[in-house]
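Sequence first, then the predicted structure, then my questions.
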Amino acid sequence: MTIPMVLAEPARHRGRMDPPDPLLPGRAQRLAGLFAGLLLFVLGAWMIRGFLPALGWAVILAVATWPLYCRARAARPAASRLVLPLLATVGMALVFLLPLGAAALELGEEARQALHWAQEAHLQGAPVPGWVAGLPLLGPQASAWWAQTLAAPQLGAGFLHRLSEGELIGLGRSFGGAVAHRAVLFGFTLLALFFLFRDGEALAAQVLRVAERLFGPGMERVGRQAIASVRGTVSGLVLVGLGEGVLLGIAYAVARVPHPLMFGALTAVAAMVPFAAPLVFGAAALLLVAEGSPGAAVGVLAFGTVVLFVADHAVRPALIGGATRLPFLWVLLGILGGVEAFGLLGLFVGPAVMAVLVLLWRDAAGG
């Protein structure tokens, strides 16, 4: 036997070796593998816990806009797997960045005017405005504080000095840090959204296959229920909230509320959270009362109450509950509980969880 054959013999022998005997029996070995996989999953989730909200927002946006994306893909079948997802992601970015940019410009102008007013008040004093005395319940106390603090020249120097140097610097640092953090999360959301648009169908098939292997058949119905709930919640909260903001923005302009566009935008955002919109149009009504327009204030309150009643008792239940046959009580509990547990993301996660739970309950109850 030659030397190469002698050297090759152990390799062939090793190729025919039987696998080692398992240390655990078959069932215990499968449980150990499942436990190890679960442990690795928890470890991975803990490592990226700071980016989980961004991933959640990307999933919500992809689920909500997927029908529109499929229509665009059907209309442009020749588009590559890179161009169409990129255009869709850029479009979603503009949907958020354009309103935020307009709001930032408005806030910048308001801040400039506020600083100019503070300088004038420091040099010449700021007489008590008429609307301060007209504030309900707080008018006399507010007028007295204003007269003692800001009315005469140099009288409010200490107050304005502390406000401009101490609190504003700290507030600016906190605000800048928060903006930078959220900008990073927003960029990561867009990155994840691009990959979801590009590979969404393959990823959904993999998730469904793994879920059915872990929990058995029927997971497709659960997934469809959750998806329908997310889309219904987006329509019921976001679209209805925007509609309320537009209607009440027109009412603010008619009633001559200062900065009606800003109040309309605040109303649209607040209307996405149940029972939050009255805080905005109530503040607008108080501002009208302070300016000596109680009739317009009553009109804003009445119109806002009617719009809110119709939206919360007719439109939203039809959009959210109608998509999943979910009673509005459970929709409301899902929204409020989701916001408490997950913040703003819970607006969409909460109703989806409730929709799945109600579906499982109906299956267990046999109807």
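Structure received.

use CA for all of it now, contacts and neighbours both
Will do.

Name the residues that touch stretch 221-232?
60, 63-64, 319-324, 348-349, 351-353, 355-356, 359 (C-alpha atoms under 8 Å, 6 or more residues apart in numbering).

From the contact counts, what lies against the top helix by length along the chain?
In the chain, taking DSSP state H as the definition, the longest helix is helix 168-215. The helices and strands touching helix 168-215, judged by 3 or more C-alpha pairs under 8 Å, 6 or more residues apart in numbering; DSSP states H and E, are helix 52-75, helix 83-124, helix 219-233.

for these, which one ends up most surrounded?
Most buried of the helices and strands packed on helix 168-215, by mean neighbour count (mean count of other C-alpha atoms under 10 Å): helix 219-233, with a mean of 21.

between that helix and helix 52-75, how many degrees?
90 degrees (axes from the mean of the first three to the mean of the last three C-alpha atoms, to 10 degrees).

starting at the chain centroid, how far to helix 219-233?
From the chain centre to the centre of helix 219-233 is a distance of 18 Å (C-alpha atoms, centre = their mean, to the nearest Å).

so after that helix, what's the next helix or strand?
helix 240-255 (DSSP states H and E).

For that following helix, give me every contacting residue.
Contacts with helix 240-255, where a contact means C-alpha under 8 Å, 6+ apart, come from 260-261, 263-272, 281, 284, 296-297, 299-300, 303-304, 307-308, 311, 315-316.

buried sites along that helix?
240-249, 251-252, 255 (16 or more other C-alpha atoms under 10 Å).

repeat for stretch 346-358
Within stretch 346-358, the residues scored as buried using 16+ other C-alpha under 10 Å are 346-356, 358.

then this one, side by side with the first:
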Amino acid sequence: MVDLRQSRDVPQVMLSVLFLAIMIIACLWIVQPFILGFAWAGTVVIATWPLLLRLQRLLFGRRSLAVLVMMLLLILLFIVPVALLVNSLVDSSGPVIHAITTGSMSPPDLAWLHSIPLVGEKLYSGWHNLLDMGGTAIMAKLRPYVGATTTWFVGQAAHIGRFMLHCGLMLLFSALLYWRGEQVAQGIRHFAVRLAAKRGDAAVLLAGQAIRAVALGVVVTALVQAVLGGIGLAISGVPYATLLTVVMLMTCLIQIGPLLVLVPAIIWLYWSGDSTWGTVLLVWSCVVATLDNFIRPVLIRMGADLPLILILSGVIGGLIAFGMIGLFIGPVLLAVSWRLFSAWVNEVPEPTTRAEDVLNDEQNSQASS
């Protein structure tokens, strides 16, 4: 009998795979400077695509006008806050840097310790006894380390230029994706179908839903809490309210919450003697801190029908593993993996036999063998 199957040319297969791997690595190397900007642009476009379509309907079906409005909104949401943050950092760090470089930095008096009931006087006396026994020498020893730390933070300002570059690339790619979003989505779905048939298409669609769920449930909730908390700080007269608002946004994004910033501000108001505004900020902080319990589940359900614990675990784990972009990568990976795993498990029916019968059958089979 003649074997019509052709023998595999192993060296040819190996060289073909090696060539493809080299081409893929080379392409990734070339586009590496644009990957982060494109990833942010894709995330933003997927999360805001329904808003673009709504604007297009309102603007007489003109995609160009809708894209223009969306780009203006993105500039207001990204460029303006970054500029305010940089300006606040410069204004806040100027006096500190001047005090350190001129050597005029001295230990604080901590006169507010008097206002602490029962132990305030003892704390104040103990602090000044420490200063009399060498507090100035202690500060002299600590000053070089403080100066080195400040120098490091100032050196990080060089990264602002890179961040602004990524913001610019994000805006450019966002405009392109808004303009040709349907074609890009169809191409990605086509590739997914070629790669994994119907399941690949479902995975791509689920990834889009997960991104929208995170954008609505996590980012929007964090923005609402940070803005409301910042308004409370500004009205209460807390200094550096803009900088504290940005810090509060970061703590809300990583699921720590706004109280990490608001509680010290409340304590500062009480210690400074402004108990009225301290009480107002305390009540306002209670409202702001509990908003996420009501807003986040509703918004996540609007984006995708996914378990809340899955989204939050992906947000925290992705942030630790990948940085800020991990806020979206983590939930997407967990959501897609969960749905694929669930679909694979549900391909067979659930067991209907009682657990006792299964155990008895297993024991009988082992005894007979």
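The structure has been received and is ready for your questions. Since we're looking at a predicted model, the values are computed, not measured.

List the TM-score for the superposed pair.
After superposition, the two chains reach a TM-score (TM-score structural alignment, normalised by the length of structure 1) of 0.73; 336 aligned residues with a C-alpha RMSD of 4.1 Å.

related to what we said a few turns ago, dump the buried residues of helix 240-255 of structure 1 to JSON lines, plus distance to residue 137 of structure 1.
Shown next, in JSON lines, are the buried residues of helix 240-255 of structure 1 (distance: C-alpha to C-alpha, whole Å):
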{"residue": "240", "distance to residue 137 of structure 1": "34"}
{"residue": "241", "distance to residue 137 of structure 1": "31"}
{"residue": "242", "distance to residue 137 of structure 1": "33"}
{"residue": "243", "distance to residue 137 of structure 1": "33"}
{"residue": "244", "distance to residue 137 of structure 1": "30"}
{"residue": "245", "distance to residue 137 of structure 1": "29"}
{"residue": "246", "distance to residue 137 of structure 1": "31"}
{"residue": "247", "distance to residue 137 of structure 1": "30"}
{"residue": "248", "distance to residue 137 of structure 1": "26"}
{"residue": "249", "distance to residue 137 of structure 1": "27"}
{"residue": "251", "distance to residue 137 of structure 1": "26"}
{"residue": "252", "distance to residue 137 of structure 1": "24"}
{"residue": "255", "distance to residue 137 of structure 1": "23"}
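
Closest one to residue 88 of structure 1 out of those, please.
For the buried residues of helix 240-255 of structure 1, the minimum distance to residue 88 of structure 1 (C-alpha to C-alpha) is 21.5 Å, reached by residue 242.

Need the counterpart of the closest one in structure 2.
By TM-score structural alignment, residue 242 of structure 1 lines up with residue 223 in structure 2.

Skipping its backbone neighbours, what lies nearest residue 301 of structure 2 in space?
In space, not counting the residues next to it along the chain, residue 301 of structure 2 is nearest to residue 213; the distance is 7.1 Å by C-alpha to C-alpha, 6 or more residues apart in numbering.

measure the residue in structure 1 that the one you found lines up against to residue 276 of structure 1 for me?
Mapped onto structure 1 by TM-score structural alignment, residue 213 of structure 2 lines up with residue 232. Using C-alpha to C-alpha, to the nearest Å, residue 232 of structure 1 is found at 20 Å from residue 276 of structure 1.

likewise residue 131 of structure 1?
Taking C-alpha to C-alpha, one finds residue 131 of structure 1 at 25 Å from residue 276 of structure 1.

So for the two, which sits in the more crowded spot?
residue 131 (16 against 13; other C-alpha atoms under 10 Å).

Please, which helix or strand holds that one?
helix 130-133.

mean distance, that helix to its aligned residues in structure 2?
Overlaying structure 2 shows helix 130-133 of structure 1 at a mean distance of 4.7 Å from the equivalent residues (mean C-alpha distance after the TM-score superposition for structure 1).

Can you tell me which helices and strands that helix packs against?
Against helix 130-133 of structure 1 (3+ C-alpha pairs under 8 Å, 6+ apart) you get helix 139-149, helix 277-290.

Nearest to residue 3 of structure 1, out of the ones you listed?
helix 277-290 (87.7 Å).

average offset between that closest one and structure 2?
Mean for helix 277-290 of structure 1 is 2.3 Å (mean C-alpha distance after the TM-score superposition for structure 1).
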